[in-house]
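# Next comes the sequence, and after it the predicted model I'd like to discuss.
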Amino acid sequence: MSTKAVEIAPESPDANPVQKIQQEDTETPLEGLASICFMLVVYLFATAFIFQNFEIPSASMEKTLLIGDHPLVDRVILAPPSKWAFFMPNRDIHRGDVIVFFKPNPETPDLILVKRAIGIPGDRIHLRNGIVYLNGVAQNEPQASKPADDGDPQHAFNPYRDDFPSIAPSTDYGATESWSVEEPSHIQGDDLVVPPGKIFAMGDNRTESLDGRFWGFVPRENILGRPLFIYWSFKTPADQINKTSLGERIGFMAHVLIHIFDQTRWNRTLHIVR
């Protein structure tokens, strides 16, 4: 019985399985560009429709939010329900929510503010010596500042601001002309009554906040979302908001780069906003 010999040819270098795997794993420049574009699209979608980052420029929400805080804002939960995104978790504004919104002022339509929702449609609101009365009940707000006799004129009792809405004309105290005209139509007795589709909002730092007392209600459609947590906080001068020239902005950016470690408020990282 004869046995037929079978010759096995030596493997060529191109047949090395390890080398084949390495070749298959090598990404072409076009594939790399496609990956970057995909990640960019995901990022833009997330920041436009789901989350967005903002910087706090003023002290109107201290101690809840400090100048230089960078909160991540949820743009989904407070968004009006839509048919195409029926699966998204939506809810209406609750009293006490911290909200981000476009300022209801035709002179500054693109200005974004952060305040606390004090009253929802139908609520009756007034202040006495800085204390909020909601539907006749004094509110316990440990986060809110009150007028104080500490020698600072900004903190001293202001009859329009701290006994709102008891004094007219409000333009004498810094209110906008449009709100001075509209405000009386919403007053019943001692109270300001929140109309349908509107929110009454104030800053937690009540003695330094230009809020609904000075420019009126926030339309529901102006609300962008609510801050979730602080992802970064940097010690920022209170007057930085007024430094708008290119040179001043570049100078502050250089300051941030130099002091990124020693002037970052590390204890506020991931601080939940309530």
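Yes, it's here.
# going forward, measure contacts between C-alpha atoms and count neighbours the same way
OK.
# quick one, helices of this protein?
17-25, 29-45, 159-162, 177-182, 212-215, 246-258 (DSSP state H).
# List the contacts of the closest residue to residue 92 other than its chain neighbours.
Spatial nearest neighbour of residue 92, excluding adjacent residues (C-alpha to C-alpha, 6 or more residues apart in numbering): residue 78 at 6.0 Å. For residue 78, the contact set (C-alpha atoms under 8 Å, 6 or more residues apart in numbering) comprises 90-93, 223-226.
# out of those residues, which are buried?
Buried members of those, counted by 16 or more other C-alpha atoms under 10 Å: 90, 93, 223-226.
# this is the comparison structure:
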Amino acid sequence: MPYVSFQKDVKYRGKLHTLPEVKKSITQEWADAIIFAVVAATLIRWLIMEAYTIPTPSMENSLLVGDFLFVSKFHYGTRTTTTPLQVPLTHQKIWFTDLPSYVEWIKLPQYRLPGITHVKRNDVVVFNVPPRELNEYKDYPVDLKTNYIKRCVAIPGDTLRIIDRQVYINGKAEENPPLMQYSYLVVANNDISERILKKYKIYDYEIVGRPGDGVVYQMFLTEELAQELKKLNFVREVKIATHNGSEGFSTRTEKTVEPNIFPDSKTFPWNGDFFGPLVIPAKGMTIPINEKTLATYGSTIKLYDHNDDVKLDSGKLVIDGKEVTEYTFKQNYYFMMGDNRHNSLDSRYWGFVPEDHIVGKAFFIWLSIDRNADFIHKIRWSRFFRIIE
């Protein structure tokens, strides 16, 4: 039908009158349908749920590269945007271009609508990664910064410590994710066949040496899988090991210092396996200002705690031209880590996640595609509609 007619009777001066028909062309019908679909999708994406994909192995094996998941906005409460003039259904850029998807002619304050819960320890959370260097060195608005997904291991007010890879919160060992991975060195007699690697679903690996008649692999494995590989007759050794700069592959100790560790390797000689203790800032928490606290929290206060004019100089904190001797945090912060603990760029290396950077709670997987599999086995059917824990 090329036209749809609308007719309505109205009463005027005691008489019934028929209004003229309003006809819509097919083009108008399609335009209305598209506008309705875009508006509905935008509201659902903003208020309720948004689709994401896993591009990197930092959360393996809990989440796999190629997993497509829905992230709930209503759990923690959705945020209002700061840049309302934006192309619908885009993030930083217009599809397939390098053109910004937004303009800052109008900038609004950001608010969070009420949610049904708050971020808890062990929640898998999507957030806007704070550091500028992880956002193409661009000053994106908070809600348009690059999306990361990690597990929340510490919440506001917690004291975090990592001892020999084990996370401790407030002095108590935390339960580890069941599919948590680490970096292992696997020494085999010969090159391990593709058939064996596929059988054990080992895709994240590389050959790092060929000493004598052996082959040394770096693999990211769960502890259970590492124990299985030890039983293979052609495997000589399987041991935890991480890449430690110029020293090559070795096991981190308390004396190992990673130069890129948070907050500052000069003041805090830590590494990803031996870290802390570190107190996570909470809204309303007050700290004294000295060289150590500024080394720990100075960049957070300056960059993320909503202060306009902050200067850090020789153990002094100057805000709006006035030196302060103590500081009270204006919002909550969180500490995020990937389940692939030796292959994750997370809070151990760039710091706290501010509450206003939280996007939502990872909810469930709706599709999973194995890019390393053949066409018949491309889809991981067993992962469909799996709740993320």
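Now that the structure is in, tell me what you want to look at. Since the structure is predicted, the reported quantities are computational estimates derived from the model, not experimental observations.
# before we move on, the earlier item: what's the match for the residue nearest to residue 92 of the first structure in the second structure?
For residue 78 of the first structure, the aligned position in the second structure is residue 76, judged by TM-score structural alignment.
# From residue 236 of the second structure, how far off is that match?
Note on residue 76 of the second structure: its distance to residue 236 of the second structure, by C-alpha to C-alpha, to the nearest Å, is 48 Å.
# pretty sure residue 114 of the first structure is touching residue 101, no?
Yes: the pair residue 114 of the first structure / residue 101 is scored as a contact, 6.6 Å apart, by C-alpha atoms under 8 Å.
# neighbour count winner among those two?
Between residue 114 of the first structure and residue 101, counted using other C-alpha atoms under 10 Å, residue 114 has the larger neighbour count: 27 against 20.
# ok, now which ones touch the more buried one?
Neighbouring residues of residue 114 of the first structure by C-alpha under 8 Å, 6+ apart: 61, 98-101, 203.
# of all the residues you listed, which comes closest to residue 22 of the first structure?
Checking those against residue 22 of the first structure by C-alpha to C-alpha gives residue 100 as the nearest, at 49.8 Å.
# And that closest one, how far from residue 111 of the first structure?
Distance of residue 100 of the first structure to residue 111 of the first structure, computed by C-alpha to C-alpha: 11 Å.
# who has more neighbours, those two?
Between residue 100 of the first structure and residue 111, residue 100 has the larger neighbour count (other C-alpha under 10 Å), namely 22 against 11.
# The more buried one maps to what in the second structure?
By TM-score structural alignment, residue 100 of the first structure lines up with residue 126.
# do you know how far the residue lying closest to that match once chain neighbours are set aside is from residue 255 of the second structure?
In space, and not counting its chain neighbours, residue 126 of the second structure is closest to residue 149: 4.4 Å by C-alpha to C-alpha, 6+ apart. For residue 149 of the second structure, the distance to residue 255 of the second structure equals 30 Å [C-alpha to C-alpha].
# same thing with residue 365 of the second structure?
40 Å.
# same question, residue 275 of the second structure
11 Å.
# Correct me if wrong: residue 355 of the second structure contacts residue 281.
No: counting by C-alpha under 8 Å, residue 355 of the second structure stays clear of residue 281, with 10.6 Å between them.
# and for those two, which residues touch both?
332-334.
# Same list (the contacts of residue 78 of the first structure) but as a markdown table, adding distance to residue 135 of the first structure.
A markdown table is the format used below for the contacts of residue 78 of the first structure (distance: C-alpha to C-alpha, whole Å):
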| residue | distance to residue 135 of the first structure |
| --- | --- |
| 90 | 26 |
| 91 | 22 |
| 92 | 19 |
| 93 | 17 |
| 223 | 23 |
| 224 | 27 |
| 225 | 26 |
| 226 | 24 |
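# Count the residues that sit near residue 216 of the first structure.
Count around residue 216 of the first structure with other C-alpha under 10 Å applied: 23.
# excluding its backbone neighbours, what's nearest the counterpart of it in the second structure?
Counting by TM-score structural alignment, residue 216 of the first structure lines up with residue 351 in the second structure. Spatial nearest neighbour of residue 351 of the second structure, excluding adjacent residues (C-alpha to C-alpha, 6+ apart): residue 262 at 5.9 Å.
# likewise residue 153 of the second structure?
Closest to residue 153 of the second structure by C-alpha to C-alpha, 6+ apart is residue 121, at 5.2 Å.
# and if you look at residue 177 of the first structure?
With sequence-adjacent residues excluded and distances taken as C-alpha to C-alpha, 6+ apart, residue 177 of the first structure is closest to residue 171, at 6.3 Å.
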